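Asker: here are the coordinates; sequence isn't available:
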């Protein structure tokens, strides 16, 4: 079995659950953005009695933020993640809520002092509805140009509706919903894929990067990319991230 076939096979057979990329340790290396999301969140939690984590995945990140506010909930829309999140978070006193529609969260109005959202879609008016007056919404989003070099290398189309998702668009939408913007920043951070197995595993774990991706369809492009990587030229892409903090100011 040649190296290309072995790396592809390993990547296709590797298990992925929650939001765990440990399989890619040292094989996918990405610079961190200039802000510290964890530090920002833990700082905001100090005066929060209620917290909502939107798109918790398997609860991996939320479970590291102990101690949590007395009333903490998490939402998750991807069915395979629900049991993972409940097993991890319910022993910590966290209620995990399954939902399917950003426009209709199954939560009562004005429930939370703080809503956090890391790489999850959201509806600004729904965030506004469930946030208490004076409460804060903090989100780190994946921008529309995230790792776009992957698509270019494999000759894959980029979603024209998503490509323009950036800090400006998000802040305009949140402002229109009534939020007061208190902080915003955007960054393109260098990311390096060390081998073709890392590329395939990533595309399997993040299916929206190249919708409908299969090794068979892209085999020739993948083999060409593998040859360049084996020759000492890893694939360099850029992670597109932006961070926004905003406040639902009390009426009057």
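Answerer: Thanks, I have the structure now. None of the values given here were measured: they were computed from a predicted structure.
Asker: For the rest of this, base every contact and every neighbour count on C-alpha atoms.
Answerer: Noted.
Asker: Please, where are all the helices along this structure?
Answerer: For the chain, the helices identified by DSSP state H occupy 3-13, 37-45, 81-89, 124-130, 148-154, 167-176, 196-205, 219-230, in order along the chain.
Asker: Include mean neighbour count and distance to residue 20 when you put the ones you listed into JSON lines, please.
Answerer: Formatted as JSON lines, the helices of the chain follow (neighbours: other Cα atoms under 10 Å; distance: least, Cα to Cα, whole Å):
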{"stretch": "helix 3-13", "mean neighbour count": "15", "distance to residue 20": "14"}
{"stretch": "helix 37-45", "mean neighbour count": "14", "distance to residue 20": "17"}
{"stretch": "helix 81-89", "mean neighbour count": "18", "distance to residue 20": "11"}
{"stretch": "helix 124-130", "mean neighbour count": "20", "distance to residue 20": "26"}
{"stretch": "helix 148-154", "mean neighbour count": "16", "distance to residue 20": "20"}
{"stretch": "helix 167-176", "mean neighbour count": "16", "distance to residue 20": "26"}
{"stretch": "helix 196-205", "mean neighbour count": "22", "distance to residue 20": "9"}
{"stretch": "helix 219-230", "mean neighbour count": "16", "distance to residue 20": "24"}
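Asker: Is it possible to get a markdown table of those helices that adds distance to residue 188?
Answerer: Formatted as a markdown table, the entries for these read as follows, by distance: least, Cα to Cα, whole Å:
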| stretch | distance to residue 188 |
| --- | --- |
| helix 3-13 | 26 |
| helix 37-45 | 15 |
| helix 81-89 | 28 |
| helix 124-130 | 24 |
| helix 148-154 | 11 |
| helix 167-176 | 12 |
| helix 196-205 | 18 |
| helix 219-230 | 22 |
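Asker: and the comparison structure, right after this:
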């Protein structure tokens, strides 16, 4: 039997939100994953960059990079020196709790974590990296990405696409303008990366089903993924949350859809 509205809300408000570990949602929400498997792709590219230098932007708590690095060490092709990972590895993160978590996780793996704002400039020299990666960056600063890449270097990332999880956004905020719904479109990003001097190598996009089984899962999601409903608080949206709780109890899971695209570019 589902717990009361107040119990679900209190639990979700008190749950920690740092990092990109989504194990809290087990049994509470589901999201289909892109067919390409970003962590596996990242591991392959880390192995391909064996002996070089890599930069992971907006690494969160470092969980995805750590998992990809494990894949690179066990399954990827070795470089000329026998290494299966970049010789120099750096990750950036702007939110202090995430930066601290990433430091604890990644430093033992030989990855330096740099606390730096998401906005440019990046605190690195021109042509410092053979590989730049990112999973769900707030915004890709293409000129900076191009600047820190060596000629022939690659950008490999999974981006959030247009209208992602807008069923949740519009439940709380109402219908969104067309320009908001179309932001983050991969076609626009391709035009921007080309303008910055990068060449598109691969682009794949998918729309993926999500289900929320209780209102607490929605609250925790909105506290963790803060751009879905900006400045979300339980108190500001308590009445709407009660309506959502009643809807889920009467009709079943709240269904939404995320959009993702894999983008690979070369300088």
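Answerer: Perfect, I can see it now. Not measured: the values here are computed from a predicted model.
Asker: ok so, going back, nearest to residue 96 of the first structure, of the helices of the first structure?
Answerer: Shortest distance between residue 96 of the first structure and the helices of the first structure, using Cα to Cα, is found for helix 81-89: 6.1 Å.
Asker: which residue numbers in the second structure go with that closest one?
Answerer: Counterpart in the second structure of helix 81-89 of the first structure, with TM-score structural alignment as the criterion, is residues 98-106.
Asker: likewise stretch 126-133 of the first structure?
Answerer: For stretch 126-133 of the first structure, the aligned range in the second structure is residues 144-151, judged by TM-score structural alignment.
Asker: How about the most centrally placed residue in the first structure: what's its closest non-neighbour residue?
Answerer: Of all residues in the first structure, the one closest to the mean position by Cα atoms, centre = their mean is residue 119, 2.7 Å from it. Taking Cα to Cα, 6 or more residues apart in numbering, and ignoring the residues beside it in sequence, residue 119 of the first structure has residue 141 as its nearest neighbour in space, at 4.6 Å.
Asker: And for the one you found, the neighbour number?
Answerer: Other residues near residue 141 of the first structure come to 21 when the count uses other Cα atoms under 10 Å.
Asker: Would you confirm that it contacts residue 242?
Answerer: Yes - Residue 141 of the first structure is within contact range of residue 242, at 5.4 Å (criterion: Cα atoms under 8 Å).
Asker: re the thing from before, to what extent does the match of stretch 126-133 of the first structure diverge from the first structure after superposition?
Answerer: Mean deviation of stretch 144-151 of the second structure from its aligned counterpart in the first structure after superposition (mean Cα distance after the TM-score superposition for the first structure): 0.7 Å.
Asker: can you list contacts of that stretch?
Answerer: Stretch 144-151 of the second structure has contacts (Cα atoms under 8 Å, 6 or more residues apart in numbering) with 120-122, 124-132, 155, 196-198, 267.
Asker: same thing with stretch 209-227 of the second structure?
Answerer: Applying Cα under 8 Å, 6+ apart, the set of residues contacting stretch 209-227 of the second structure from outside is 2, 5, 8-9, 11-13, 15, 17-18, 25, 27-32, 228-229, 232-234, 241, 244-245, 248-249, 252-258.
Asker: what do you get if the cut-off is 7 Å, keeping everything else the same?
Answerer: For stretch 209-227 of the second structure, contacts defined as Cα atoms under 7 Å, 6 or more residues apart in numbering pick out 8-9, 12-13, 17, 25, 28-32, 228-229, 232, 241, 244-245, 248, 253-258.
Asker: any idea how far residue 166 of the second structure is from residue 198 of the second structure?
Answerer: Using Cα to Cα, to the nearest Å, residue 166 of the second structure is found at 30 Å from residue 198 of the second structure.
Asker: let me redo that: residue 238 of the second structure
Answerer: 46 Å.
Asker: Repeat that for residue 70 of the second structure.
Answerer: Taking Cα to Cα as the measure, residue 70 of the second structure falls 29 Å from residue 198 of the second structure.
Asker: Which one's more surrounded, those two?
Answerer: Neighbours of residue 70 of the second structure and residue 198, each counted by other Cα under 10 Å, are more numerous for residue 198; the result is 25 against 19.
Asker: which one in the first structure is aligned with the more buried one?
Answerer: When the structures are aligned by TM-score structural alignment, the residue of the first structure matched to residue 198 of the second structure is residue 179.
Asker: Hmm, residue 173 and its match touching each other?
Answerer: No - with contacts counted by Cα atoms under 7 Å, residue 179 of the first structure stays clear of residue 173, the gap being 9.1 Å.
Asker: And the match of stretch 126-133 of the first structure, how far out from the chain middle?
Answerer: Its chain's C-alpha centre and that of stretch 144-151 of the second structure lie 21 Å apart, by Cα atoms, centre = their mean, to the nearest Å.
Asker: go on, stretch 37-48 of the second structure?
Answerer: For stretch 37-48 of the second structure, the gap between its own C-alpha mean and the chain's C-alpha mean amounts to 15 Å (Cα atoms, centre = their mean).
Asker: What lines up with residue 253 of the second structure in the first structure?
Answerer: With TM-score structural alignment as the criterion, residue 253 of the second structure matches residue 234.
Asker: which residues touch its match?
Answerer: Taking Cα under 7 Å, 6+ apart as the contact definition, residue 234 of the first structure lies against 192, 193, 194, 195.
Asker: at 10 Å what do you get?
Answerer: Counting by Cα atoms under 10 Å, 6 or more residues apart in numbering, residue 234 of the first structure makes contact with 27, 192, 193, 194, 195, 196, 225, 226, 227, 228.
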